[in-house]
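**Q** Please find the sequence and the predicted model below.
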Amino acid sequence: MDLNAVQMFVSVVQAGSLSAAADRLEIPLPTLSRRIRELERQLKVQLLERSVRGTKLTDAGTRLFEHASRGIEALAEGEHAVMSDQARLKGRLRLSLPPTFEPWWELIARFQQRYPDIRVHVHTTERRVDLIEDGIDVALRVGIITHETMVARHVITYRHVLVASPALVARLGLPDTPSDLHRFPCAAWGVDGHARGTWHLGEQRVDSQAVLTANDYAHLRSRALAGEVVTELPPFLAAAGIRDGRLIALLPDHLMPEQQINLLYPSHRHPSAIVRAYLDFCREYALQLLE
């Protein structure tokens, strides 16, 4: 297989069209089109469906892109590992984070300790920023990513934990089943102001009349620590309270759904050495969040 042609194919998919990829790769459009056709003949499958609106992946093209893009990314990371030893990174990194995402504050501090010549700007917001329009290099997102124009680098998968203070448990008892939560005052994460909290615990769904909904886990944690409510928290926000006995993890055998942390950057922009260093550092550090 012609690896150069495969890399061209990946660029076409990321750019969205042959002409856009030709501009990015700085090669004539007829040359790029010919190399893609030769690759299709070599593999004996059609990889792209071409139209006036651009290109669309076939099923075979989708499978090739999934594998080839990972391989090309791995090669780029290898190149970065070699080059980063030869040059000191210097410049600016613009990041987007959700509010009150405390674990990343420490991560950014440690990142700048390792790379003291990188200046970091953090834009904190709950809205889904437009990376291009807002001038963001990398955005942190929680949840499944479906944005086709962005590259998503998966960092970590985790589950929220249900917690309460020892004082609240002493007053109301330890819940044995999810249905027992109905006798507890509950606080839930939410943005729409509804007064109900919905938790999926194992195969059971619990709808509680929440006394508080907030789009800030730090607020929910403070109310749980005060002994006022049961609430759910990301494990890295609950860990310290559980370790020192200020919080109790409830119903540990009824697991909450998996959550993902992904880092996004524009698919049409090849990541700079600074961005790649940040992505690698996040992957390395994030494993410590669940310890």
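**A** Looks like it came in fine.

**Q** make it CA atoms for all contacts and neighbour counts henceforth
**A** Fine.

**Q** Can you classify the residue nearest the centre of the chain by secondary structure?
**A** The residue lying closest to the centre of the chain (C-alpha atoms, centre = their mean) is residue 262, at 1.2 Å. Secondary structure, DSSP: H, G, I helix; E, B strand; the rest coil: residue 262 is strand.

**Q** mind checking which helix or strand the residue lying farthest from the centre of the chain is in?
**A** Most distant residue from the mean C-alpha position of the chain: residue 171, 38.6 Å away (C-alpha atoms, centre = their mean). Take DSSP states H and E as the rule and residue 171 turns out to sit in helix 166-172.

**Q** likewise residue 113?
**A** Here residue 113 is assigned to helix 102-114, by DSSP H and E.

**Q** Next SSE downstream of that helix?
**A** Using DSSP H and E, the next helix or strand after helix 102-114 towards the C-terminus is strand 118-124.

**Q** wouldn't residue 178 be in contact with residue 251 here?
**A** Yes - between residue 178 and residue 251 there is a contact under C-alpha atoms under 8 Å: 7.3 Å.

**Q** so when I look at residue 131, I'm seeing a strand, right?
**A** No - going by three-state DSSP, the assignment for residue 131 is coil, not a strand.

**Q** how many neighbours does it have?
**A** 18 (other C-alpha atoms under 10 Å).

**Q** My understanding was that it contacts residue 137; is that so?
**A** Yes - when contacts are counted by C-alpha under 8 Å, residue 131 is listed as touching residue 137 (6.8 Å).

**Q** try it against this one:
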Amino acid sequence: MDRWLAMRVFVKVAETESFAKTARAVHMSAPAVTRIVAALEELVGARLLVRTTRSVKTTEAGARYLADCRRILGDIAEAEAAAAGHYSEPSGTLAITAPILFGQMYVLPIVTEYLDSFPGMHARTLFIDRQVNIVEEGLDLAVRIGHLPDSGLTAIRVGAMRHVICAAPGYLEKRGTPRTPADLKDHRIVASNSSWASPEWRFTGGQRISIDPVLMCNTNQAVIDAARSGWGLTRVLHYQIGPALQAGELQVVLEAFEEPPLPVHLVYPEGRQAPAKVRAFVDLAVQRLRGDPLFG
């Protein structure tokens, strides 16, 4: 048995939680993938994966073995890349995903600066308001806003982001400024029905308020535009309304009741063995994002 190939197949099965997806990724048949994993389990003398009708999960022994395989395969890839001369110089195409507005406002300028610094590079962005599996989607890196689940991915924190309630000054003059979360029932609420949205707004101390939006929009930008026009109150991430706050078009309310800010991370699969194109972008993005006072 080719031990190196078996490790690669096992790692891919663990990451995708699917024999079928792994088979497509490594250009093998699903039965062949199953046989390789079974042979590997027999070789190491332990059950590495638990198979159900819906997914595949690592056992406790499998999780430890997965970490070792990643380290070993990373060392091999690093040695090969160094020998080929690709480890120290970014090359190829960098694929990155981020939430739509964050991507447009903050990631895209970093991407263009990165491409200017490395003229031989190409880049592909996927700005979308849902979390995608970067391994399955063939992406190199993701921006995640919020608390991260446990995973085998490398995460570098670049800052934190407040969840704020805001309205136009004209609206607040006309309808009054809410002093407590309970006052929201007396106001017109504009909300997004995107994947980030929730019918319940949470506040410090575990307080929760169920909202009844008068206007629902399918994009965050539409919600912000409605609030800027003076139509009602809305709740968004602070960075999304930074320009409007600076221009005096929106005003934050109920600041004393805000939950702790959400962490912002750069997430990528390979850790210290990441290719040069990823490490170079991460270095630049960390510098730019941590240097922005909005993320402090």
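**A** That came through fine. Note that the structure is a prediction, hence the values are computed from the model and not measured.

**Q** Residue 261 of structure 1 is in contact with residue 152, isn't it?
**A** No - at 9.6 Å, residue 261 of structure 1 does not count as touching residue 152 under the criterion of C-alpha under 8 Å.

**Q** Do a quick rundown of the strands in the stretch 1-150 of structure 2.
**A** 49-51, 56-58, 93-98, 122-127, 141-145 (DSSP state E, counting those that start in this stretch).

**Q** Distance to residue 32 of structure 2 and mean neighbour count added to the ones you listed, as TSV?
**A** Converted to TSV, these look like this (distance: least, C-alpha to C-alpha, whole Å; neighbours: other C-alpha atoms under 10 Å):
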stretch	distance to residue 32 of structure 2	mean neighbour count
strand 49-51	16	16
strand 56-58	16	18
strand 93-98	30	22
strand 122-127	33	16
strand 141-145	30	23
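
**Q** Make JSON lines from these and add distance to residue 169 of structure 2 to it.
**A** Listed next are the strands of the stretch 1-150 of structure 2 as JSON lines, based on distance: least, C-alpha to C-alpha, whole Å:
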{"stretch": "strand 49-51", "distance to residue 169 of structure 2": "57"}
{"stretch": "strand 56-58", "distance to residue 169 of structure 2": "52"}
{"stretch": "strand 93-98", "distance to residue 169 of structure 2": "31"}
{"stretch": "strand 122-127", "distance to residue 169 of structure 2": "31"}
{"stretch": "strand 141-145", "distance to residue 169 of structure 2": "28"}
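
**Q** Kindly provide the distance from residue 88 of structure 2 to residue 275 of structure 2.
**A** 8 Å (C-alpha to C-alpha, to the nearest Å).

**Q** oh sorry, the question was meant for residue 266 of structure 2
**A** 15 Å.

**Q** what about the helices in the stretch 151-296 of structure 2?
**A** Ranges of helices within the stretch 151-296 of structure 2 are 169-175, 220-228, 242-246, 276-290, based on DSSP state H, counting those that start in this stretch.

**Q** right, so those helices: which one is the most enclosed?
**A** helix 220-228 (a mean of 21; mean count of other C-alpha atoms under 10 Å).

**Q** Now tell me what touches that helix from outside.
**A** Contacts to helix 220-228 of structure 2, defined as C-alpha atoms under 8 Å, 6 or more residues apart in numbering, come from residues 101, 166-168, 190-192, 194, 216-217, 232-234, 236, 241, 244, 249-250.

**Q** Tell me the counterpart of the residue farthest from the centre of structure 1 in structure 2.
**A** With TM-score structural alignment as the criterion, residue 171 of structure 1 lines up with residue 174 in structure 2.

**Q** and if you look at residue 105 of structure 1?
**A** So, by TM-score structural alignment, residue 105 of structure 1 is matched to residue 108.
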